[in-house]
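Asker: Turn this into a model:
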Amino acid sequence: MKITVPATSANIGPGFDSVGVAVSKYLTITVLEPSSQWEVQHDLGDIPTDERNLLIQTALKVKSDLAPHKIDMVSDIPLARGLGSSSSVIVAGIELANQLGELKLSEQEKLDLATQIEGHPDNVAPALFGNLVVASYDGKQTTSVVAPFPDCAFVAFIPSYELKTSDSRGVLPTTFDYSEAVKASSIANLAVSALLTGDLAKAGKAIEADLFHERFRQQLVAEFAPIKELAHKNGAYATYLSGAGPTVMTLIAKDKAAPFVDQLEKLGLDGSIEILNLDIDGLVVTH
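Answerer: Model (predicted):
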């Protein structure tokens, strides 16, 4: 049995903790033979290979008496880069428990569990469902809307350094002035509405006008400003911090993506550049 989960790009500007999109990088879990204890085979560096692995911890939270198995874990989702690496593992862990425990969980139950474990729905929801997902979590249940994402390329600049979500959250304010909150909310409403109606020009302007988090976090990612400037020169729709960063994501017409990447490479920034596509499948299980 194989469990495949896509990477995700969350927030998308003002959709803070509530909007995300699935993109074409993947975590694949292959369930091998039963074993006397959990064993997770991988080449992902300093990550536990026993029951301390987040995959197994998540599965055991869902069903504590699962029979141990050997697991093969392969992922091209970079760790701590703002592309939902931990969320993909959480979603895979829930599905691992669902399959081995024969739980027959509904899509809503999987989403609620994933959000409760992760804390926010913006990464786990698109990892589950694919596409663009707008979601809200009230502390108990998650309500979500799944929709197509307008046709474009996702050009990701993935820095060579990590940025932990806890550090990225540390620069955010604890309160907002009421009038500023209203303005920030109106920008978010416009961004979501424009995405849902396929108007990337309007969506892009609203994404870059975010007041909730990017203006505070951009100082943590020195590459953001030069990438955004170059993106504007190349007619991109928007440049935003993916998740908590440090990955910088640019939405651009597909026929403009390759020339943009060529120019981006000439900036000599320390990191990798990838053209990603929308993932429409989300979680996939094959037997």
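Asker: switch to C-alpha atoms for all contacts and neighbour counts from now on
Answerer: Noted.
Asker: what kind of secondary structure is the residue of the chain most remote from its centre in?
Answerer: Most distant from the centre of the chain: residue 36, at 33.8 Å, with distances by C-alpha atoms, centre = their mean. Using DSSP: H, G, I helix; E, B strand; the rest coil, the structure places residue 36 in coil.
Asker: so what's it closest to, chain neighbours aside?
Answerer: residue 68 (6.3 Å; C-alpha to C-alpha, 6 or more residues apart in numbering).
Asker: Might you report the residue contacts of that neighbour?
Answerer: 34, 35, 36, 37, 38, 39 (C-alpha atoms under 8 Å, 6 or more residues apart in numbering).
Asker: mind checking how far it is from residue 216?
Answerer: Going from residue 68 to residue 216 by C-alpha to C-alpha, to the nearest Å gives 44 Å.
Asker: same check, this time on residue 6
Answerer: If you go by C-alpha to C-alpha, the gap between residue 6 and residue 216 works out to 28 Å.
Asker: Just give me the neighbour total for residue 274.
Answerer: Other residues within reach of residue 274, judged by other C-alpha atoms under 10 Å, total 14.
Asker: just checking, residue 58 touches residue 86?
Answerer: No - counting by C-alpha atoms under 8 Å, residue 58 does not reach residue 86; the two are 10.7 Å apart.
Asker: So for the two, which residue has more residues nearby?
Answerer: Neighbours per residue (other C-alpha under 10 Å) separate residue 58 from residue 86, with residue 58 holding more: 26 against 20.
Asker: Doesn't that one lie inside a strand?
Answerer: No - per three-state DSSP, residue 58 lies outside any strand segment and is helix.
Asker: residues touching the nearest residue to it once chain neighbours are set aside, list them.
Answerer: Spatial nearest neighbour of residue 58, excluding adjacent residues (C-alpha to C-alpha, 6+ apart): residue 93 at 5.1 Å. Residues in contact with residue 93 (C-alpha under 8 Å, 6+ apart) are 54, 55, 56, 57, 58, 59.
Asker: compare with the first, here's sequence two:
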Amino acid sequence: MSDVDGPGPEVFGSSGGRILPVGKTVTVEVPASSANLGPGFDALGVALGLYDTITVTVIEAGLQLEVSGEGAGEVPEDASHLVAKAVEAGLRAGGVGAPGVRIACRNAIPHSRGLGSSASAAVGGLVAANGLMDGALSTDHLVQLASEFEGHPDNAAASVLGGVVVSWTERSGDGVRYRAVRMEVDPSIVATVLVPSETSSTAQTRGLLPASVPHEDAAFNASRAALMSVALASHPEHLLAATEDRLHQSYRAPALVGTTEWVARLRDRGLAATVSGAGPTVLVLGTGALPADLRELAERQGWTVLDLGIADGARVVDAG
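Answerer: Just a heads-up that it's a prediction; the model follows:
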């Protein structure tokens, strides 16, 4: 537990609005997410049934922050922690202040593995702040604020809305607006992730992408992204073709050797495998479990194999 003294209501949220009473508390669950899903680079995302739990309590002054589980001892336990920043941003957006807060993060989402841990932290903090404010912020506002932390909406929108989301960015003289809609998914579709022990940097792997791609490749991905919408909604038999990609995975392959090998191995067996976000986790979408021989091989090689449902968005599970 880290304790950081602060000057009072100015520390968290708006000092000019309503001040939350000491003792008010909220606990939220926020799901992991996977972005791209093959062809939907920076556009498609899915919420996965692996959750971080965040409890925020209003205290008399300052900041107390505790992290357990994934990231414990590695992430900061002060005002620079992403959840703390998100709680403050949410309160400020609602025009509400708190004299101080205690934040407890119990993390199950692996960090730097392509499962949206940073987006989940931002969403969790914002949804917790919204819970403290009795739902003052709309879902669209939460998507906007969370995406501002991320710089793009795919993971953040999935963790807010749940399910599979299609997201996009609108730019105008008034700034950047992040938008997303949730789509219906065939209930038979499940997700399996293969999580390696090593980590990956999104900034590093994004830096491997070229500034432009051939028109043929862009057209290829447009067709596959369109097919992905149909496959997810009602025709899962087309998931293998729908998850083909020419925009990003091959360019990132030199930095994701083991991931690339597993994606190819799984696809050779007819399984719709992709790189999860920027990697190094592998995402498999389908209607059945991973074959036993592939699961055993992955586990022998040190991969953690998780069978995850497609999840709903972040939610308040307790409040007082």
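Asker: quick revisit: can you tell me what the residue nearest to residue 58 of structure 1 aligns to in structure 2?
Answerer: Matched to structure 2 by TM-score structural alignment, residue 93 of structure 1 sits across from residue 125.
Asker: Equivalent analysis for residue 180 of structure 1, please.
Answerer: By TM-score structural alignment, residue 180 of structure 1 lines up with residue 217.
Asker: Enumerate the positions of the biggest helix by length in structure 1 that are buried.
Answerer: Across structure 1, the helix with the greatest residue count (assigned by DSSP state H) is helix 178-196. For helix 178-196 of structure 1, a neighbour-count test (16 or more other C-alpha atoms under 10 Å) marks 184, 185, 187, 188, 190, 191, 192, 194, 195, 196 as buried.
Asker: thinking residue 40 of structure 2 is in contact with residue 223, fair?
Answerer: No - using C-alpha under 8 Å as the test, residue 40 of structure 2 is too far from residue 223 to be in contact (10.3 Å).
Asker: For residue 139 of structure 2, see how far away the residue positioned nearest the centre of structure 2 is.
Answerer: Note on structure 2: the residue nearest the mean C-alpha position is residue 116, at 3.1 Å, using C-alpha atoms, centre = their mean. Distance, residue 116 of structure 2 to residue 139 of structure 2, using C-alpha to C-alpha: 19 Å.
Asker: which stretches of the stretch 1-150 of structure 1 form strands?
Answerer: With DSSP state E, counting those that start in this stretch as the criterion, the stretch 1-150 of structure 1 has strands at 2-10, 19-34, 39-41, 69-75, 132-137, 142-147.
Asker: Quick one: closest of these to residue 233 of structure 1.
Answerer: Among those, the nearest to residue 233 of structure 1 by C-alpha to C-alpha is strand 2-10 (23.2 Å).
Asker: I would like the range of structure 2 that aligns with the closest one, please.
Answerer: Taking TM-score structural alignment, strand 2-10 of structure 1 hits residues 27-35 over in structure 2.
Asker: quick one: that stretch to structure 1 mean distance?
Answerer: Superposed on structure 1, stretch 27-35 of structure 2 shows a mean distance of 0.6 Å to its aligned residues (mean C-alpha distance after the TM-score superposition for structure 1).
Asker: hmm, back to that, quick one: buried ones out of the contacts of residue 68 of structure 1?
Answerer: Neighbour-count burial (16+ other C-alpha under 10 Å) applied to the contacts of residue 68 of structure 1 gives 38, 39.
Asker: With distance to residue 130 of structure 1 as new columns, can the contacts of residue 68 of structure 1 be given to me in JSON lines?
Answerer: Formatted as JSON lines, the contacts of residue 68 of structure 1 follow (distance: C-alpha to C-alpha, whole Å):
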{"residue": "34", "distance to residue 130 of structure 1": "30"}
{"residue": "35", "distance to residue 130 of structure 1": "32"}
{"residue": "36", "distance to residue 130 of structure 1": "35"}
{"residue": "37", "distance to residue 130 of structure 1": "33"}
{"residue": "38", "distance to residue 130 of structure 1": "29"}
{"residue": "39", "distance to residue 130 of structure 1": "29"}
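Asker: counterpart of residue 52 of structure 2 in structure 1?
Answerer: Aligned partner of residue 52 of structure 2 by TM-score structural alignment: residue 27.
Asker: and the longest helix of structure 1, what does it pack onto?
Answerer: If you count contacts as 3 or more C-alpha pairs under 8 Å, 6 or more residues apart in numbering; DSSP states H and E, helix 178-196 of structure 1 packs onto helix 200-208.
Asker: Provide the aligned range in structure 2 for the helix or strand following the helix it packs on.
Answerer: Note on helix 200-208 of structure 1: by DSSP states H and E, the next helix or strand toward the C-terminus is helix 214-217. Mapping helix 214-217 of structure 1 onto structure 2 (TM-score structural alignment) gives residues 249-252.
Asker: Mean deviation, the matching stretch versus structure 1?
Answerer: Averaged out, stretch 249-252 of structure 2 is 1.0 Å away (mean C-alpha distance after the TM-score superposition for structure 1).
Asker: Okay, buried residues for that stretch please.
Answerer: 249, 251, 252.
Asker: One more: stretch 242-260 of structure 2?
Answerer: Residues 242-249, 251-253, 255-256, 259-260 are the ones in stretch 242-260 of structure 2 that count as buried (16+ other C-alpha under 10 Å).
Asker: of all those, which two lie farthest apart?
Answerer: Among the buried residues of stretch 242-260 of structure 2, 242 and 255 lie farthest apart (C-alpha to C-alpha), at 24.0 Å.
Asker: For structure 2, just list every one of the helices.
Answerer: Using DSSP H, helices in structure 2 cover 82-93, 117-132, 139-150, 154-161, 202-206, 215-233, 239-242, 249-252, 257-268, 292-300.
Asker: re the thing from before, adding distance to residue 168 of structure 1, write the strands of the stretch 1-150 of structure 1 out as a markdown table.
Answerer: Output for the strands of the stretch 1-150 of structure 1, formatted as a markdown table (distance: least, C-alpha to C-alpha, whole Å):
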| stretch | distance to residue 168 of structure 1 |
| --- | --- |
| strand 2-10 | 14 |
| strand 19-34 | 17 |
| strand 39-41 | 29 |
| strand 69-75 | 24 |
| strand 132-137 | 21 |
| strand 142-147 | 24 |
